[in-house]
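Trainee: Fold the following and give me the result.
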Amino acid sequence: MFDSTHAHITTWVVALILFAVVLILRKGGNQKGAKITHMILRVFYLLIILTGVLLFSRHQGFNPALYGLKFLGGVIVIVMMEMVLVRGAKGRNTGLLWTVLIIVLAITFFLGLRLPLGWNMLS
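Mentor: Take a look at the predicted model:
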């Protein structure tokens, strides 16, 4: 089942879309809709972690250091997404969190392309 990354990619693409939807709903003043969507997004965080752990445990033998860094980067991305949403809802400054989120997301995405299960565009 986890010889490919389809389930993992699907979960993080849906999570990124839900993240954007929560931000849009909150900016539009629909707090109830934002809260419901945020709860659904949290379920997708769990699915991302579950599919990531399954992929990691199955394929980390190819390059353990890079897979470990990608795993850590993925967890940091999830944490930063959650912190941006929670601190934003409280009206606190999220500038630094956005910076860390974007940088770690780019690094994690690059590692995903670079590793053997990636699209091999960067080989």
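Trainee: drop to CA atoms for contacts and neighbour counts, all remaining ones
Mentor: Fine.
Trainee: Which parts of the protein are helices?
Mentor: 6-27, 31-59, 64-89, 95-114 (DSSP state H).
Trainee: list the buried ones in the longest one?
Mentor: The one in question is helix 31-59. 34, 37-38, 41-42, 44-45, 47-49, 51-52, 54-56, 59 (16 or more other C-alpha atoms under 10 Å).
Trainee: what's the angle between that helix and helix 64-89?
Mentor: 170 degrees (axes from the mean of the first three to the mean of the last three C-alpha atoms, to 10 degrees).
Trainee: Also the first one?
Mentor: If you take the same axes, to 10 degrees, helix 6-27 sits at 20 degrees to helix 64-89.
Trainee: If you count contacts, what does helix 6-27 end up packed against?
Mentor: helix 31-59, helix 64-89 (3 or more C-alpha pairs under 8 Å, 6 or more residues apart in numbering; DSSP states H and E).
Trainee: how near is residue 60 to residue 105?
Mentor: 20 Å (C-alpha to C-alpha, to the nearest Å).
Trainee: And for residue 17?
Mentor: 14 Å.
Trainee: Also this sequence, please, to line up against the first:
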Amino acid sequence: MLEFLGSQTHLHITTWVVALILFFVAVSMQKGSKGRKITHMILRLFYILIIATGVALFITALDYGQGMLYGFKLLFGLGVIAFMELVLVRSNKGKSTGGMWAGFIICLIVVLVLGFKLPMGFQFF
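Mentor: Now for the predicted structure:
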């Protein structure tokens, strides 16, 4: 099964895109609403899918000889997921989310730049 996940860059990208859409939908919904809670739970399922496909791609990427950069991408990707969760949880509790948004944006930019720069990704740069 690891070979299947490791060769499926498109599967990983699809889970990321769906998760980002779900995240922004959840953020835009009314705090404490039932729809937001359901969207948040579906988003948590996508976190698991992202992590599973990402780890499989990381293991596959070790063959490319740039394991350290892929390791940084993995860590910043986990940071994106953590900040997404923190934004939703802190906003539900009525706490400030400015720092969490900043962390989310920084981690997301680093992940996208590394993803487009490294050999397994799409070559935009």
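Trainee: Just the TM-score for the two chains, thanks.
Mentor: Once superposed, the chains reach a TM-score of 0.93 (TM-score structural alignment, normalised by the length of structure 1), with 120 aligned residues with a C-alpha RMSD of 1.2 Å.
Trainee: Just want to know which of residue 17 and residue 105 of structure 1 has more residues nearby.
Mentor: residue 105 (19 against 13; other C-alpha atoms under 10 Å).
Trainee: got the contact list for that one?
Mentor: Each residue near residue 105 of structure 1 by C-alpha atoms under 8 Å, 6 or more residues apart in numbering is listed here: 73-74, 77.
Trainee: Try it again at 10 Å.
Mentor: 70, 73-74, 76-78, 80, 99, 111 (C-alpha atoms under 10 Å, 6 or more residues apart in numbering).
Trainee: To which residue of structure 2 is it aligned?
Mentor: The alignment partner of residue 105 of structure 1 in structure 2, by TM-score structural alignment, is residue 108.
Trainee: Repeat that for residue 39 of structure 1.
Mentor: Checking TM-score structural alignment: residue 39 of structure 1 goes with residue 41.
Trainee: Could you check how far the match of residue 105 of structure 1 is from residue 36 of structure 2?
Mentor: 22 Å.
Trainee: Now do residue 103 of structure 2: how many residues are near it, please.
Mentor: Other residues close to residue 103 of structure 2 by other C-alpha under 10 Å number 19.
Trainee: My read is that it contacts residue 77, right?
Mentor: No: at 11.5 Å, residue 103 of structure 2 and residue 77 do not qualify as touching, with contact defined as C-alpha atoms under 10 Å.
Trainee: Now for these two: what residues contact both?
Mentor: With C-alpha under 10 Å, 6+ apart as the test, residue 103 of structure 2 and residue 77 both reach residue 83.
Trainee: What are the buried residues along stretch 61-80 of structure 2?
Mentor: Neighbour-count burial for stretch 61-80 of structure 2 [16+ other C-alpha under 10 Å]: 61, 69-71, 73-74, 76-80.
Trainee: Could I get those residues in TSV, plus columns for distance to residue 89 of structure 2?
Mentor: Shown next, in TSV, are the buried residues of stretch 61-80 of structure 2 (distance: C-alpha to C-alpha, whole Å):
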residue	distance to residue 89 of structure 2
61	33
69	30
70	29
71	27
73	24
74	23
76	20
77	19
78	17
79	15
80	14
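Trainee: of those residues, closest to residue 5 of structure 2?
Mentor: Nearest to residue 5 of structure 2 out of these is residue 61 (C-alpha to C-alpha; 12.0 Å).
Trainee: Look up how far residue 22 of structure 1 lies from the residue of structure 1 positioned farthest from its centre.
Mentor: Residue farthest from the centre of structure 1, counting by C-alpha atoms, centre = their mean, is residue 29 at 24.8 Å. In this view, residue 29 of structure 1 and residue 22 of structure 1 are 11 Å apart by C-alpha to C-alpha.
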